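S.K.: coords please:
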Amino acid sequence: MNKTTTPILILLVLLIAVVFQSAFIVQQTEKAIVLQLGKPDNNVYAPGLHFKIPFIQNVIYFDSRLLEYDAQPAEALTKDKKALVLDNYARWRIVNPLLFYQTVRTIPGAQARLDDIVYSQLRAALGRYTLTEIVSTERDTIMQMVTKRSSSLIKAYGIEIVDVRIKRTDLPPENQRAIFGRMRAERERQAKQYRSEGQQESITIKSLANRQRTVIIAKANKEAEIIRGQGDAIATKIYAESLGKDEEFYNFQRSLEAYKDSFKNNTRIIVTPDNKFLQEMQ
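M.R.: Below is the predicted model of the structure:
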C-alpha cells in the first residue's frame, strides 16, 4: 500500500461514518423528532429516509399506533351514594410527537397524565348517574362522554384518547359483605316462609287424609255390621227352620255348643253320673 491510497481509504471510511451518522429511517409505525444539543428542532419527521447533522443531532422515535393504558382499580361514588371500584382502560395515540416530548417526554409520563385525567372524568361522570344506570342502561353514554372530555383535556400533551372503557365494576369489600349479609338474610327469610307454607300444606293434607280415612273406615264398619247382621239373621233363620224340624237334633246341637264352651283350656268339671249335662255323652 503506497502513501497515496492510505489517505483515500481513511477519507472513505470517514465519509461512510458521516453518512451513517447523518441518515436515519423512520418506520411506517413511527414518527420522529430531532434533538440538537438536547433541544427539538421543531420538526416532526414522517416515515421515510431523513438526514441530520452527525454527532450534534440525535433522533427520538415515537410509536404512532394505538396504545393501551390499563389503569389501577379505584373507587368512585354514584349519584345514589353507592361506592364502586372501577377497573378501566384507555386506548390512545401520540398525534403530536413534538408537543408530546415537550410536555410529558416519555410513555410513563403520558400514562401518569392519562391516569389523572381519565379517572377524574370518570368520577365526575359517574356522580351524575345511579348505580343501576351505570351498570345497565347508561354505560355507553357515560363512556362516550368520558372519552370526549378526556381527549379534549389531554390534547395539550400531544395525545388523542380514542376510547375509554370500564372492564369491571365491583363493590368495596365492606359493601360486598353488607350486601351478602342482606342477601343471606333474605334467602333465610324466604326459606323459613317456604318451610312454614310446606308444613301448613302438610298438615292440611294429613288432616284431609285422616278425615277421609276415618270416613272410609266408618263406612266400611257400617257396611260390615250390616252384612254381618244380615248374615246372622239368615243363619238364625236357617237354624230356626232346621232345628224346628227336629227337637232332638236341636237339643244335641245346643249340648255340643255347651260342651265346646265349657271344655276349654284343660277345664275340669266334677259332676255326678246322672247329671243332665252329660246326657249326650251317655
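
S.K.: switch to C-alpha atoms for all contacts and neighbour counts from now on
M.R.: Noted.

S.K.: in the helix or strand harbouring residue 11, which residues are buried?
M.R.: Here residue 11, judged by DSSP states H and E, is contained in helix 5-22. Within helix 5-22, the residues scored as buried using 16 or more other CA atoms under 10 Å are 21-22.

S.K.: how about residue 147, secondary structure?
M.R.: helix (DSSP: H, G, I helix; E, B strand; the rest coil).

S.K.: ok, now residue 164?
M.R.: strand.

S.K.: the closest residue to it other than its chain neighbours: which element?
M.R.: Sequence neighbours aside, residue 90 is the residue nearest to residue 164 in space, at 4.4 Å (criterion: CA to CA, 6 or more residues apart in numbering). Secondary structure from DSSP H and E places residue 90 in strand 83-94.

S.K.: and the contacts of that strand?
M.R.: 62-78, 100, 158-172, 175 (CA atoms under 8 Å, 6 or more residues apart in numbering).

S.K.: where do the helices sit along this structure?
M.R.: Applying DSSP state H to the chain gives helices spanning 5-22, 97-103, 107-126, 131-132, 139-154, 173-244, 247-262.

S.K.: most tightly surrounded among those?
M.R.: Stretch with highest mean neighbour count among the helices of the chain: helix 97-103 (a mean of 19; mean count of other CA atoms under 10 Å).

S.K.: I'd like the distance from it to the chain centre, please.
M.R.: Relative to its parent chain, helix 97-103 has a centroid offset of 46 Å by CA atoms, centre = their mean, to the nearest Å.

S.K.: next, the structure of the following sequence, for comparison with the previous one:
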Amino acid sequence: MKYMKSIISGLIAIVILVVIFASVTTVASGNRGVLLQLGAVKPTILTEGFHFKIPFIQTVQLIEVRVQKEESSQTAASKDLQIVTTNVAVNYSVNPDAVNKLYQEIGLDYRSRIVDPAIAESLKAITAQYTAEELISKRPEVSAKVKDMLGKKLTKYFMILEDINIKEFAFSEEFNKAIESKQTAEQNALRAQRDLERIKIEAEQKIAQAGAEAEALRLKKQEVTAELIQLKQIEVQEKALEKWDGRLPSVTGGATPFIDLNGLTTK
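M.R.: Below is the predicted model:
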C-alpha cells in the first residue's frame, strides 16, 4: 500500500510537470506565433519571448517575419514583340501584425501560392509597356513600376515588399546582333562628324593665317616710301665701301660704277 501511494504520487508529479511544460511556449527571434485553439485561429498574435497557453487545447504556429529573398527568371514579350528574359531578386517580409490572417487565408506555402505568381505577373505586365531598347535605357523607371505593382499585390496578402533588383535583361541573339550593329553605326557616324568638325576648324585656321599674312604684307608695303628706298640704297653702298680695298678694277666696261661716290659726299 505504501509503495502504491509512492507510485501514484510519482505519476501525479509527472502529470503536473507535463501540464506545466505544455502550458508554456517560446517564440524565437524573427518570428511571430499564431495561436490555434482546437485548430481555430485566434486573434492573438504572440510576439518574441515566453508565453502561456492552455495545454492540449491551444497550440502555436511560428511564422518567420524576417526579410526573405526570392529570385525569379521570367520570359515575356516587349512592346515591339522582342522576347525578353528578366532576372530579378525580390526582398519581402510577412506583415508581423497580420500573421494570423496570412495563416488562416493562405497558409504556410504563401511563397509558391502568392509571391512567385505575383512576381511573374508584374514583370510580364510592365515589360509589355516598353520596347526592348527602352527596357535597357529606362531600367530605373521599369524597376520602379514593377516594384509599385508587385508591392500592391503583396500588400493584399499581408506581405510587405522591401525592394526589388532587376539583375539582367536577356534578349535573343538576333536582337543582340542588331543592337551591336546599331552601336557600331552610331560610333562611326560620331567619328565622321568629329573628323568633319576637325577639318572645318583646320580650314578656318588656315584661312585666318593666310589673312593675317596678307594683312602683314599689306602693312609692310604701306611702310615702303621713296625715302626708305633711298636710305636702304645708301646702307648698301656704305657696306660695299667698307669692304673696298682702295683699288680700282683693272677691267672697265660701259656699266655704271656700282658705288655712287657723289651720294656719299657731303654737299
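
S.K.: just give the TM-score of the two.
M.R.: For this chain pair, the superposition-based TM-score is 0.60 by TM-score structural alignment, normalised by the length of structure 2; 227 aligned residues with a CA RMSD of 4.5 Å.

S.K.: on that earlier part again, could I have the buried ones of the contacts of strand 83-94 of structure 1 as PyMOL selection syntax?
M.R.: Buried residues within the contacts of strand 83-94 of structure 1, by 16+ other CA under 10 Å, are selected in PyMOL with:
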select buried, resi 62+63+64+68+69+71+73+76+77+78+100+158+159+160+161+162+163+164+165+166+169
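
S.K.: so which of the contacts of strand 83-94 of structure 1 sit within strands?
M.R.: 62-63, 67-70, 74-77, 159-170 (DSSP state E).

S.K.: contacting residues for the closest residue to residue 87 of structure 2 other than its chain neighbours?
M.R.: Leaving aside its sequence neighbours, residue 87 of structure 2 sits nearest to residue 73 (CA to CA, 6+ apart; 4.4 Å). Contacts for residue 73 of structure 2 (CA under 8 Å, 6+ apart) come out as 85-88.

S.K.: look up how far residue 118 of structure 1 lies from the residue lying closest to residue 68 of structure 1 once chain neighbours are set aside.
M.R.: Computed as CA to CA, 6+ apart, the closest residue to residue 68 of structure 1 that is not its neighbour in sequence is residue 91, at 4.5 Å. Using CA to CA, to the nearest Å, residue 91 of structure 1 is found at 11 Å from residue 118 of structure 1.

S.K.: cool, residue 22 of structure 1 as well?
M.R.: 41 Å.

S.K.: for residue 182 of structure 1, same thing?
M.R.: For residue 182 of structure 1 relative to residue 118 of structure 1 (CA to CA), the value is 34 Å.

S.K.: contacting residues for the counterpart of residue 103 of structure 2 in structure 1?
M.R.: Counting by TM-score structural alignment, residue 103 of structure 2 lines up with residue 97 in structure 1. By CA under 8 Å, 6+ apart, residue 97 of structure 1 lies in contact with 31-33, 44, 62, 158.

S.K.: can I get those residues in JSON lines including distance to residue 132 of structure 1?
M.R.: Below are the contacts of residue 97 of structure 1 laid out as JSON lines (distance: CA to CA, whole Å):
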{"residue": "31", "distance to residue 132 of structure 1": "44"}
{"residue": "32", "distance to residue 132 of structure 1": "46"}
{"residue": "33", "distance to residue 132 of structure 1": "48"}
{"residue": "44", "distance to residue 132 of structure 1": "47"}
{"residue": "62", "distance to residue 132 of structure 1": "41"}
{"residue": "158", "distance to residue 132 of structure 1": "36"}
